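>>> Sequence first, predicted coordinates after that:
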Amino acid sequence: MIIGIPKEIKNNENRVALTPAGVAEFKKNGHSIYVQASAGENSGFSDKAYADAGAEILPTIADVYSIAEMIIKVKEPIASEYPLIKKDQLLFTYFHFASSESLTHAMIERQAVCLAYETVEKTDRSLPLLVPMSEVAGRMSIQEGAKYLEKPLKGKGILLGGVPGVAPAKVLVLGGGIVGTQAAKMAAGFGAQVTIMDVSLARLRYLSDVMPANVTTVMSNHYNICEAIAQTDLVIGAVLIPGAKAPHLITRDMLKLMSPGTVVVDVAVDQGGCIETCTPTTHENPTFIIDDIVHYCVANMPGAVPYTSTLALTNATLPYALQLANKGWKKACVENEELKKGLNVANGKIVYKGVADAWGLPFNDVETVLQNELQLN
């Protein structure tokens, strides 16, 4: 198969979808790899490193899209990329369709095959291609939250861990999944007083067992959230419903319960956000203030630490990408249930229910679509 690796052009997105080591694996399996010039530069990988691994370097993004049968990316295509996408072209990347109606319609119109990292799912309901970036984003949420609590950045002027004789900051983490767990661990390591909420009692029992003594577990419900945010200095939104919009656990009206200078970091913003007032921002302009509450809503947080993020992402995506290249997307999805759940759009049809429901569009059964595609061959 012909694989294309374009340079990411989303604002301040410094990651790249494949390392030179990944290129070498594809070459070993007999595939051709085309990498856009300087695609890996911001992640610490030179064009020479890719060429030495067996890739051919192409000068423009249009060249890469034009030649490739499968495009491997990090973030969803942006508007300037839409015209470059060809019918039947396989795109393997983070899409988060449920948070972008325009992207959804664009991919339907281009009749692309869109396999989304974030909905590839194992039998135990875990999301193997979301985990590494969730780990990065969860840890970063505390790093960024601690920074924006500083007074020059409009925060309360509180040191996260306090000092002897002075109480540490209070951190509320909404969601006990990968992001929330990593955020709570980091905040606890800083010395903060941490509360983590989840709707699963079993998950809270587990977190209570593994977390340090300065982390308290509380059942997530509207009453408890209202009680907690009145005393909290930093709120981390870490709620995910695979392939669908996150629920709004904190509404606009609830901001008045918080004290001025409170910081909210909504890690779920790329899936619609779990805090109503959060809208996606960029690393260039990461924050805004509503009702004296500092909102940090960068949709691609791991892009700020691209070396770590690129290595972590490639470690997770490469085995799946190789299956797609070795077998073709149809056979790979039939034989691998995890990849099948990653299919969101196939040749003009939505095959993931959460996406169809988000925008009121027709849903097509993935099994039927796959069987029809195989019969056409």
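Here it is on my side, so go on. Residues are numbered from 1 along each chain as shown.
>>> From now on I want contacts and neighbour counts done on CA atoms only, so please keep to that.
Will do.
>>> which residues of the stretch 151-300 of the chain fall in strands?
For the stretch 151-300 of the chain, the strands defined by DSSP state E, counting those that start in this stretch occupy 170-174, 193-198, 215-219, 234-237, 263-266, 287-290, 293-296.
>>> Could you export these as JSON lines, including distance to Ser46 and mean neighbour count?
Below are the strands of the stretch 151-300 of the chain laid out as JSON lines (distance: least, Cα to Cα, whole Å; neighbours: other Cα atoms under 10 Å):
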{"stretch": "strand 170-174", "distance to Ser46": "38", "mean neighbour count": "27"}
{"stretch": "strand 193-198", "distance to Ser46": "41", "mean neighbour count": "23"}
{"stretch": "strand 215-219", "distance to Ser46": "43", "mean neighbour count": "19"}
{"stretch": "strand 234-237", "distance to Ser46": "36", "mean neighbour count": "28"}
{"stretch": "strand 263-266", "distance to Ser46": "33", "mean neighbour count": "29"}
{"stretch": "strand 287-290", "distance to Ser46": "32", "mean neighbour count": "16"}
{"stretch": "strand 293-296", "distance to Ser46": "32", "mean neighbour count": "24"}
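>>> In JSON lines: these, plus distance to Thr60.
Formatted as JSON lines, the strands of the stretch 151-300 of the chain follow (distance: least, Cα to Cα, whole Å):
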{"stretch": "strand 170-174", "distance to Thr60": "42"}
{"stretch": "strand 193-198", "distance to Thr60": "46"}
{"stretch": "strand 215-219", "distance to Thr60": "49"}
{"stretch": "strand 234-237", "distance to Thr60": "37"}
{"stretch": "strand 263-266", "distance to Thr60": "34"}
{"stretch": "strand 287-290", "distance to Thr60": "32"}
{"stretch": "strand 293-296", "distance to Thr60": "33"}
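>>> do you know which of those strands lies nearest Asn11?
Set against Asn11 and scored by Cα to Cα, the strands of the stretch 151-300 of the chain come closest in strand 287-290, at 14.6 Å.
>>> contacts for the closest one?
277, 281, 294-298 (Cα atoms under 8 Å, 6 or more residues apart in numbering).
>>> Off-centre distance for that strand?
Relative to the centre of its chain, strand 287-290 is centred 22 Å away, using Cα atoms, centre = their mean, to the nearest Å.
>>> Over to stretch 226-238?
With Cα atoms, centre = their mean, you get 22 Å for stretch 226-238.
>>> can you tell which of the strands of the stretch 151-300 of the chain is closest to Val23?
Across those, closest to Val23 is strand 263-266 (Cα to Cα), at 34.0 Å.
>>> Show residues contacting the closest one.
Counting by Cα under 8 Å, 6+ apart, 141, 145, 148-149, 155, 233-238, 273-275, 278, 293-297 sit against strand 263-266.
>>> Please repeat the previous calculation with a cut-off of 6 Å.
Contacts to strand 263-266, defined as Cα atoms under 6 Å, 6 or more residues apart in numbering, come from residues 234-237, 294-297.
>>> Included below, for side-by-side comparison, is a second structure:
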Amino acid sequence: MLVGVPKEIKNHEYRVGLTPAAVKEFAAHGHNIVVETQAGAAIGFSDDDYIAAGATIASTAQQVFAEAEMIVKVKEPQPNECKMLRKGQTLYTYLHLAPDPVQTELLIASGATCIAYETVTDDRNGLPLLAPMSEVAGRMSVQAGAHYLEKANGGSGTLLGGVPGVAPGKVLVIGGGVVGTNAAKMALGLGADVTILDRSLPRLRQLDDIFNGQVKTVFSTVDAIEQYSAEADLVVGAVLIPGATAPKLLNAAHIKAMKPGAVVVDVAIDQGGCFETSKATTHQDPVYVVDDVVHYCVANMPGGVARTSTIALNNATLPFGLALANKGAKQALLDDKHLLNGLNVHEGKVTYKAVVDALGESLGLTYTPAEEALK
């Protein structure tokens, strides 16, 4: 199979779909790889590195899209990229379709087979291709929050770890999954007073064991969100419903009741955000203020540490990518129920129910089960 890797074009996005090491794996399986020039240069992967690994270099994205049978990316395709996709071609990347009607319509129109990293599953009901970026984003959320709590950056001037004689800052993490756990680790490491809210008692028990009682675990209710957000210096939104629009857990009244100079970091912004006042921002212009509360809602947070993120992502995506190339998309999807869960759009049909639930009424979409669409 001819596998194509275009350069990412989203604002301040420096990750790349395949590392040179991953290219070498594809080449070892007999596949040809075409990489757009400078696709990985910003994070230390030169064109010469890709050539040494077995790739050929294309001068333009148009050439990559025109030649490749499978496109491997990181972020969702932008409108001009969607328009270069075609029937019979496979797109393998993050999609986040539920809050993005424009991309959804363009992918339907393309006729391509579109597989979303974020909805591929595993035997433990996890999301193995989302997990590494969730780990990165969870850790970055506290770094970002601590930075914007500094007075010069718009915050209240609170040091999360405090100092002897001064109480530490209070961090509220809403959601105890991969993002929330990693956010709590970082916040605890800085010496903050950390509380995690979650609606799963078994998960709260696990977190209590993981942190050996050093983190407060609280069952998430409307009252708990109201109480703990009002006391917090930093709130991290870490709630995910796979493939669906994120629930709005902090409303405008909650934001208004927070301390002046508090910071909220919405890690769920890729899926529409879990705060009512959230709107997507970029690394170029990452924050804005609502009711004296600093909002950090960067939609590609892991892109800020692009080298670490790219390597971590490739470690997870490579086995599935090789299966798609070795068997062809249709057979690979039918052979693996977990990869099949990643199929969101196939030849004009929407095959992921949460996308139809979010956009079906506005776009007139109907749901086609993935296996039925393929057969």
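Cool, got the structure. Everything numeric here is computed off the predicted structure, so don't read it as measured data.
>>> ok so, going back, redo the contacts of strand 263-266 of the first structure as a markdown table? Include distance to Ala356 of the first structure.
Output for the contacts of strand 263-266 of the first structure, formatted as a markdown table (distance: Cα to Cα, whole Å):
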| residue | distance to Ala356 of the first structure |
| --- | --- |
| Leu234 | 34 |
| Val235 | 31 |
| Ile236 | 28 |
| Gly237 | 24 |
| Val294 | 33 |
| His295 | 29 |
| Tyr296 | 29 |
| Cys297 | 25 |
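>>> Between those residues, which sits nearest Arg15 of the first structure?
Cys297 (18.4 Å).
>>> check contacts around the closest one.
Per Cα under 6 Å, 6+ apart, neighbours of Cys297 of the first structure: 265-266, 280-281.
>>> Going along the chain, name the helices of the stretch 151-300 of the first structure.
178-190, 201-210, 222-229 (DSSP state H, counting those that start in this stretch).
>>> And the shortest one, what's buried?
Spelled out, it's helix 222-229 of the first structure. 225-226, 228-229 (16 or more other Cα atoms under 10 Å).
>>> likewise the longest one?
For helix 178-190 of the first structure, a neighbour-count test (16+ other Cα under 10 Å) marks 178-188, 190 as buried.
>>> between those, which is closest to Ala79 of the first structure?
Closest to Ala79 of the first structure, out of all of the buried residues of helix 178-190 of the first structure and judged by Cα to Cα, is Val179, at 28.7 Å.
>>> Surely that closest one is in contact with Gly138?
Yes. Taking contacts as Cα atoms under 6 Å, Val179 of the first structure lies within contact range of Gly138: 4.2 Å.
>>> about what we covered before: output the buried residues of helix 178-190 of the first structure in a markdown table, with distance to Ser100 of the first structure appended to each entry.
Below are the buried residues of helix 178-190 of the first structure laid out as a markdown table (distance: Cα to Cα, whole Å):
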| residue | distance to Ser100 of the first structure |
| --- | --- |
| Ile178 | 23 |
| Val179 | 22 |
| Gly180 | 24 |
| Thr181 | 27 |
| Gln182 | 27 |
| Ala183 | 26 |
| Ala184 | 29 |
| Lys185 | 31 |
| Met186 | 31 |
| Ala187 | 31 |
| Ala188 | 34 |
| Phe190 | 35 |
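>>> circling back to that earlier point, ok, of the contacts of strand 287-290 of the first structure, which one's closest to Asp253 of the first structure?
Thr277 (9.7 Å).
>>> check contacts around Val235 of the second structure.
Here Val235 of the second structure is in contact with 171-173, 264 (Cα under 6 Å, 6+ apart).
>>> okay if I get the residues you listed as JSON lines plus distance to Arg205 of the second structure?
Formatted as JSON lines, those follow (distance: Cα to Cα, whole Å):
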{"residue": "Val171", "distance to Arg205 of the second structure": "19"}
{"residue": "Leu172", "distance to Arg205 of the second structure": "17"}
{"residue": "Val173", "distance to Arg205 of the second structure": "16"}
{"residue": "Val264", "distance to Arg205 of the second structure": "26"}
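>>> Show me which of those residues is closest to Gln103 of the second structure.
For the contacts of Val235 of the second structure, the nearest to Gln103 of the second structure is Val264 (27.4 Å; Cα to Cα).
>>> which among the contacts of Val235 of the second structure gets closest to Lys75 of the second structure?
Looking across the contacts of Val235 of the second structure and measuring by Cα to Cα, the closest to Lys75 of the second structure is Val264, at 23.5 Å.
>>> Quickly note the distance from the closest one to Ile51 of the second structure.
According to Cα to Cα, to the nearest Å, Val264 of the second structure stands 43 Å off from Ile51 of the second structure.
>>> One more: Leu333 of the second structure?
30 Å.
>>> Compare the two and say which is more crowded by neighbours.
Neighbours per residue, other Cα atoms under 10 Å: of Leu333 of the second structure and Ile51, the larger number sits with Leu333, 23 against 17.
>>> Settle this for me: that one is touching Leu340, isn't it.
Yes. Using Cα under 6 Å, Leu333 of the second structure is in contact with Leu340, at 4.7 Å.
>>> so what's His338 of the second structure up against?
120-122.
>>> Give me the subset of those residues lying in strands.
Among the contacts of His338 of the second structure, no member falls in strands (DSSP state E).
>>> between those, which has the most around it?
Most surrounded of the contacts of His338 of the second structure: other Cα under 10 Å gives Val120, at 24 neighbours.
>>> which residue packs closest to that residue, ignoring adjacent ones?
Spatial nearest neighbour of Val120 of the second structure, chain neighbours left out: Gly342 (4.2 Å); criterion: Cα to Cα, 6 or more residues apart in numbering.
>>> quick one: that neighbour and Gly321 of the second structure, what's the gap?
In terms of Cα to Cα, Gly342 of the second structure sits 12 Å off from Gly321 of the second structure.
>>> Please say which of these two ends up with more neighbours.
Per other Cα under 10 Å, whichever of Gly342 of the second structure and Gly321 has more neighbours is Gly342, with 27 against 21.
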